[in-house]
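> Please work out how this folds:
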Amino acid sequence: MKLVRWLVFVAAIGTTALFIVFWEFWVKKQDTTGPVITCEEEDYSVSIDATEKKLLDGVEAWDEEDGDVTDSLLIEKKEIIPDTKDFILTCVAMDSSNNVSKYERTITYEDYHSPHFQAEQPLRFVIGDEGSLLNNFKAEDCVEGDITNRIKLERTSGSSNGEGIQTYELSVTNSLGDAATLPISVEFYTDTYENRLYYPNIYLTDYIYYIKKDEKFSARNLLKEIQIGATIYEYDKDDKKFYEMEEVEKEDGEGTELKKKKKGKEIPVKDIEYKSDVDTSKKGVYTVEYSYQGENERLGTTQLIVVVE
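Prediction:
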């Protein structure tokens, strides 16, 4: 019995000794500490075109065992701080023992802005054509480019079969999590032969226009043309007139083009009336309503949405 106890005692001592040896010569020598990441500048401004190398400029990583491991630095993720041009970059570095350290750096994209919407045609549609409304819009992001496929459209008032003005909200979110929304008003009308023949359609260069706060705004500069029936009047900014155009054959004989009609009708720009609530001293969403009454007494209107950023 004493022998058994003695053997058990010796085994316990041996196991303890082996554990101590293992701890001292293996575990304690294991590198379990990640690199230390430092940054020269806490506030850092760059262009949205900056490369990852540029974004990591001034960031260094040092490891107690491996020394300088700055070359291992990567950007794990990028998150926007809502309602700003500031982003939080999560930088990571790794040593040869696969220990990973993280560091958050705040940067400012000097030329960043939230996604912008575009409208392909006037916000005026035939009753029952609501289904094609979404196809009229595009979304452009200054980082990703075209993100039109992410646009959502939600009606906020009115009926899909109603005539008159109905309101909607456009929304889109880029990969950085920045969500842009825009309230819009859309006119629905009854399509008739008389409207097609006599209604003055006013066309603009843009129907959703973005402008910086405190910049000068001129509603006249967005005029493009007026169309009444098959007749098109093109706007000349220098002359401040709309000139009647006609379709003529190109000089090379390949196709046709529109040219100013000799002795054609002219429409002075002063005949276009404006109703505007645009105030570029304050950020927000505004509208301009253009109207023109032709000789046939028909009143044509179109709407411009102005976003002051």
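> C-alpha only now, for contacts and for neighbours.
Will do.
> Would you pull up how far stretch 231-245 lies from the middle of the chain?
How far stretch 231-245 lies from its chain's middle: 33 Å, per CA atoms, centre = their mean, to the nearest Å.
> Report how far apart the opening and closing residues of that stretch are.
Between the opening and closing residues of stretch 231-245 there is a gap of 7 Å (CA to CA, to the nearest Å).
> For the helix or strand hosting residue 245, which helices and strands make contact with it?
Taking DSSP states H and E as the criterion, residue 245 maps to strand 241-249. Applying 3 or more CA pairs under 8 Å, 6 or more residues apart in numbering; DSSP states H and E, one finds that strand 241-249 contacts strand 231-236, strand 256-260, strand 266-268.
> buried set for it?
By neighbour count, with 16 or more other CA atoms under 10 Å as the criterion, the buried positions of strand 241-249 are 241-246.
> one more to line up against the first:
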Amino acid sequence: MIRLRRAICLIFVLACAVFVVFFIKVKMVEDHVPPVITCSEDELVLSVNDDQEEALMKGIKATDNRDGDLTKEVRISSISHFISGNERTVTYVVFDKSNQMGTLKRTVKYSDYTPPRIKMLHAPRCSAAEAANTDFVSYLSATDCLDGDLTSQVKLSMNDSLYNPQPGDYPVTAQVSNSAGDVCSVSFEITITDNEDESIKQYPALSEYIVYTTVGNMIDPMGYVVGLEQNGQITECNEDAGVMGAISVNSEVNYEVPGVYPVEFSYTGDGTLTAVTKMFVVVEGNEDGK
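Down below sits the predicted model:
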């Protein structure tokens, strides 16, 4: 019995010794302190033309209590969508040799950012005979200052009746977004024309069919007229005062309220029917949200 008690006491003492050794190792040997990332500026101002990866690392440093300088090991973990105007949040991460992780967030602001833009390549018009075989997305293009060409990502929302329509105006909405989560959405109309008499009409031709402006800034619609279009051929007449004077403009744009508004250009040639071309003006709010 005495030997059993001594054996139990010995086992207990050994267990305590093992625990103490393990505890000392955990506290004294293993690293539980994560590295620290610092930056010289809490808010970083960039240009969209900067080398983004290099510019985002500006002023970033990292140190660890055991591994020392880890600046070269810092990586960009994520970049948020825009959270306010042209501001995003960048998250940085770094690991030390013990796989302890350090993180840092800071705000990045673009000094010259502009939202993505959808443009219309030609007049939003199609004959009833061609409508069923027309890819209306091909009427559009899109560009972005961050991502470049976004044309392949443009989505068009429209009523199915547009593929087998009667002459008239059909509402559609085009939308595209960039990698920063900024969305450009433009609602406009596709005009389906009657097959008869189209060959003799002379439509005002424009340099732009979707135009962007901001609240309070009026555009000159006639400044976008470049000539007359007949049977798909454009005859330039921007210096022909007679023709230019015969084109009338009917604008419904409210420059005080953000939205998308139509502008109609009408022209009646000698002995021909009146032809109408539509432009759509996107009035955007100013940076202060007004």
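> what residues does the strand holding residue 245 of the first structure touch?
With contact meaning CA atoms under 8 Å, 6 or more residues apart in numbering, strand 241-249 of the first structure is reached by 225-226, 231-236, 255-261, 264-269.
> Stretch 32-40 of the second structure too?
59-65, 92-96, 98, 100-104.
> again, only this time at 7 Å
59-64, 95-96, 100-104 (CA atoms under 7 Å, 6 or more residues apart in numbering).
> Repeat that for stretch 256-272 of the second structure.
186-187, 200-204, 215-216, 246-253, 274-285.
> Check the separation of the first and last residues in that stretch.
37 Å.
> Validate this expectation: residue 174 of the second structure resides in a strand.
Yes - counting by DSSP: H, G, I helix; E, B strand; the rest coil, residue 174 of the second structure is part of a strand.
> What is the aligned counterpart of it in the first structure?
Counting by TM-score structural alignment, residue 174 of the second structure lines up with residue 170 in the first structure.
> show me the contacts for that match.
Counted by CA under 7 Å, 6+ apart, residue 170 of the first structure has contacts 151-154, 181-183.
> thinking again about what came up before, return the member of the buried residues of strand 241-249 of the first structure nearest to residue 175 of the first structure.
residue 242 (43.2 Å; CA to CA).
> Look up how far residue 176 of the first structure lies from the closest residue to residue 105 of the first structure other than its chain neighbours.
Using CA to CA, 6 or more residues apart in numbering and skipping the chain neighbours, the partner closest in space to residue 105 of the first structure is residue 89 (5.1 Å). Distance of residue 89 of the first structure to residue 176 of the first structure, computed by CA to CA: 11 Å.
> What segments of the second structure are helices?
2-24, 52-56, 128-131, 241-246 (DSSP state H).
> Can you tell me which of those is most buried?
Compared across the helices of the second structure, helix 128-131 shows the largest average neighbour count, a mean of 17 (mean count of other CA atoms under 10 Å).
> Quick check: the gap between residue 279 of the second structure and residue 42 of the second structure.
Taking CA to CA, one finds residue 279 of the second structure at 44 Å from residue 42 of the second structure.
> out of these two, which sits in the busier spot?
Between residue 279 of the second structure and residue 42, counting by other CA atoms under 10 Å, residue 279 is the more crowded of the two (23 against 11).
> Show me what that one lines up with in the first structure.
Match for residue 279 of the second structure (TM-score structural alignment): residue 304.
> May I ask you to confirm that its match is in contact with residue 207?
Yes - at 4.8 Å, residue 304 of the first structure and residue 207 qualify as touching, with contact defined as CA atoms under 7 Å.
> who are the neighbours in contact with the residue minimising distance to the centre of the second structure?
When CA atoms, centre = their mean is applied to the second structure, the residue found nearest the centroid is residue 178 (2.9 Å). Listed by CA under 7 Å, 6+ apart, the contact set of residue 178 of the second structure reads 116, 147.
> Go again with 10 Å.
Residues near residue 178 of the second structure by CA atoms under 10 Å, 6 or more residues apart in numbering: 81, 115-116, 143-150, 153, 184.
> closest to residue 14 of the second structure among those?
Using CA to CA, the contacts of residue 178 of the second structure come closest to residue 14 of the second structure at residue 81, 57.8 Å.
> correct me, but that closest one touches residue 107?
No - judged on CA atoms under 10 Å, residue 81 of the second structure makes no contact with residue 107 at a distance of 11.5 Å.
> Quick one: map residue 211 of the first structure onto the second structure.
Residue correspondence to the second structure (TM-score structural alignment): residue 211 of the first structure is matched to residue 213.
> which residue in the first structure lines up with residue 227 of the second structure?
Under the alignment by TM-score structural alignment, residue 227 of the second structure pairs with residue 225 in the first structure.
> What separation do you get for the residue lying closest to residue 176 of the first structure once chain neighbours are set aside and residue 101 of the first structure?
Closest residue to residue 176 of the first structure apart from its sequence neighbours, by CA to CA, 6+ apart: residue 79 at 5.8 Å. Distance, residue 79 of the first structure to residue 101 of the first structure, by CA to CA: 18 Å.
> Tell me how many other residues surround residue 86 of the first structure.
Count around residue 86 of the first structure with other CA under 10 Å applied: 19.
> Thank you, goodbye.
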